[in-house]
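[1] Sequence and predicted model, in that order:
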Amino acid sequence: MHYGIASARVILRRAIRASLVLLMLAGTSSVVQAAERLYLFTEHYPPYNASVSGEGFAHNQEEITGICTDMVKAVLNRVDYDVVMKMRVWSYAYDWVQGRVNHGLFCTARTDERENLFQWVGPLAPIKWTLFAAPDSGIALESLEDAKGLRIAGYRGDVMSEYLVEQGFDVIMNAAGDVNPRRLVLGQADLWVTDGLVGPLVAENEHGITGLKPVLVFRETPMYLAMSNETAPEIVGDLQRAVDAARAAGELDAIIARYQ
């Protein structure tokens, strides 16, 4: 009788200890899961990144498409992380992700000035730094230096616009780039600096403007997924291996081909 009671007590104590261990493990698992959630931001910059609705913002990855977005999704399909993806104004997103754990920004041009601000995953798609003129413009440029003295439409936070400002060019900054084709045709700017694919697409889709003149391509840079410096190097390594695997499998080239 006493032996049976003692045995029951031992079994009960063991069950309680096992339950406590399971609770502790469950709590640890929740912490690990939270630590492995990635927060990725982009901007409305078709054809590289675009909201399905056509608006300049989106709240999840199902609402975002485009060359770079599809590349990032292909990479994410090869890793086991929970992902929150949002579209916001570039200048806001650029500042927001810096200093925050597991935050990233795509697609971001990798430049000397930005090198130490992020951990870089890629390359993904390249961009061609292009100066466009209005359809009826007679502007012709042999070199970038020929654009000195001309008014160039750009936007805040854009690497091409910031580069021209640093080089002493007259850049008219806006909060976003989609108003700039209109500035050209209204004579408010002589040139517009943007990517070679982006310019004609935005001009036609946003304003019905066709025939923009690409007068000079003055640089080409690869774009990356830029992860914050506070993100664990192990996560960055996982993402880089996924990029390399997706490229080796031909997925990234296939995505570019779909948009050409």
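    Sure thing, it's come through.

[2] When you work out contacts or count neighbours from here on, use the C-alpha atoms and nothing else.
    Noted.

[3] burial measure for residue 193, as a count.
    For residue 193, the tally of surrounding residues (other CA atoms under 10 Å) stands at 25.

[4] chain center to the helix or strand where it lies, what's the gap?
    Per DSSP states H and E, residue 193 falls inside strand 191-195. Centre-to-centre, strand 191-195 and its host chain are 19 Å apart (CA atoms, centre = their mean, to the nearest Å).

[5] who's in contact with it?
    127-134, 150-154, 160-161, 180-181, 184 (CA atoms under 8 Å, 6 or more residues apart in numbering).

[6] In strands only, show me those residues.
    Within the contacts of strand 191-195, residues falling in strands by DSSP state E are 127-133, 151-154.

[7] and which of these is nearest to residue 173?
    Nearest to residue 173 out of these is residue 154 (CA to CA; 5.1 Å).

[8] Name the nearest of the ones in strands among the contacts of strand 191-195 relative to residue 85.
    Once CA to CA is applied, the member of these that ends up nearest residue 85 is residue 127, at 22.1 Å.

[9] let's bring in a second model and compare:
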Amino acid sequence: MLIAAACCCSGAAAAATDIHAYTEDVPPLNYLDGGSIKGYSTEVLRLVAKEAGLSLDIDALPWLRAYAKVEETPDTLLYTIVRTPEREQQFLWVGPIGPRRIYLYRLAARDDIRIASQNDLQRYHNGALAGSAAANQLAAQGLQSGSALDIGRSDATNLKKLQLGRLDLVAMLDWAMAWQLRLQREPGKSVTPALLLDGKREYWFALNRKTPPERIRRLQDALNRIRADGRLQAIRRHYRSD
């Protein structure tokens, strides 16, 4: 009886939640820390929901499961996601919430590295995160794994290889590079962008297409307000200095 009652209460609580958000572990945008979901985008979402007067729950799942869950389930939201033409009709959108830029970085002291075009990358040992958009882009440009392209298991590992001289260049999201340097207590000027690989997109919140239009409007209006009064920029400064 107690179990049944608990389940009923749990179901009622879930039904009362306006938005159930799903995300993945990609610091510093969204990440798990001691069982809590934190990060830039998480803070922004919580503030936007509060400003809009909407209740919110957040769970972390592997990306493909989170993506499918939001596509299939009303009153759900996916973050942090890049808005692309291929995804446009799959969701309803609130944003943008921040820029998305992927650079190839070099050590600031390595002024011998000169890149006039992406063709020059063949002359260097480049690192990228396994399965990342940057790794796929570099491979598509003809960089061969094991020679001009080194695939690493984490951003932290790739940065360490760069610092040790085992890589000449490392591809990384600018948010991630700022975060890794902060974790290592390294000065931000110890590395510098050598080439912009991708800077055309921005990050958004994506909602299930059955979300009521009024709810989308309330979320977008709330985001516009926190951008206009500086609260969005204040959250951003907590995670990066630029």
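    Arrived safely. Remember, predicted model here, so these are calculated numbers, not experimental data.

[10] Superposed, what's their TM-score?
    TM-score of the superposed chains, computed with TM-score structural alignment, normalised by the length of structure 2, equals 0.69; 222 aligned residues with a CA RMSD of 3.7 Å.

[11] re earlier: what subset of the ones in strands among the contacts of strand 191-195 of structure 1 is buried?
    By neighbour count, with 16 or more other CA atoms under 10 Å, those hold 127-133, 151-154 as buried.

[12] From those residues, pick the one nearest residue 227 of structure 1.
    When these are compared against residue 227 of structure 1 (criterion: CA to CA), the nearest one is residue 127, at 19.2 Å.

[13] now the strands for the stretch 101-250 of structure 1?
    103-109, 118-121, 126-133, 151-155, 170-174, 191-195, 213-228 (DSSP state E, counting those that start in this stretch).

[14] could I get those strands as a markdown table with distance to residue 86 of structure 1?
    Below are the strands of the stretch 101-250 of structure 1 laid out as a markdown table (distance: least, CA to CA, whole Å):
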| stretch | distance to residue 86 of structure 1 |
| --- | --- |
| strand 103-109 | 10 |
| strand 118-121 | 18 |
| strand 126-133 | 22 |
| strand 151-155 | 20 |
| strand 170-174 | 22 |
| strand 191-195 | 22 |
| strand 213-228 | 14 |
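
[15] Which one, of those, ends up nearest to residue 88 of structure 1?
    When the strands of the stretch 101-250 of structure 1 are compared by CA to CA, strand 103-109 sits nearest residue 88 of structure 1, at 10.5 Å.

[16] The closest one vs structure 2, average distance?
    Mean deviation of strand 103-109 of structure 1 relative to structure 2 after superposition (mean CA distance after the TM-score superposition for structure 1): 2.2 Å.

[17] How far does that strand sit from its chain's centre?
    Using CA atoms, centre = their mean, the offset of strand 103-109 of structure 1 from its chain centre is 3 Å.

[18] Structure 2: matching residues for that one?
    In the comparison with structure 2, strand 103-109 of structure 1 aligns to the range 76-82 (TM-score structural alignment).

[19] Neighbours of residue 77 of structure 2, how many?
    31.

[20] Quick check, it in contact with residue 210.
    No. Using CA atoms under 8 Å, residue 77 of structure 2 is not in contact with residue 210, being 11.0 Å away.

[21] All the helices of structure 2, in order from the start?
    Counting by DSSP state H, structure 2 has helices at residues 2-16, 40-52, 63-72, 133-140, 155-163, 174-183, 213-228, 231-239.

[22] Any chance of JSON lines for the ones you listed, columns mean neighbour count and distance to residue 206 of structure 2?
    Below are these laid out as JSON lines (neighbours: other CA atoms under 10 Å; distance: least, CA to CA, whole Å):
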{"stretch": "helix 2-16", "mean neighbour count": "11", "distance to residue 206 of structure 2": "20"}
{"stretch": "helix 40-52", "mean neighbour count": "19", "distance to residue 206 of structure 2": "11"}
{"stretch": "helix 63-72", "mean neighbour count": "16", "distance to residue 206 of structure 2": "8"}
{"stretch": "helix 133-140", "mean neighbour count": "17", "distance to residue 206 of structure 2": "19"}
{"stretch": "helix 155-163", "mean neighbour count": "19", "distance to residue 206 of structure 2": "26"}
{"stretch": "helix 174-183", "mean neighbour count": "18", "distance to residue 206 of structure 2": "20"}
{"stretch": "helix 213-228", "mean neighbour count": "16", "distance to residue 206 of structure 2": "10"}
{"stretch": "helix 231-239", "mean neighbour count": "16", "distance to residue 206 of structure 2": "18"}
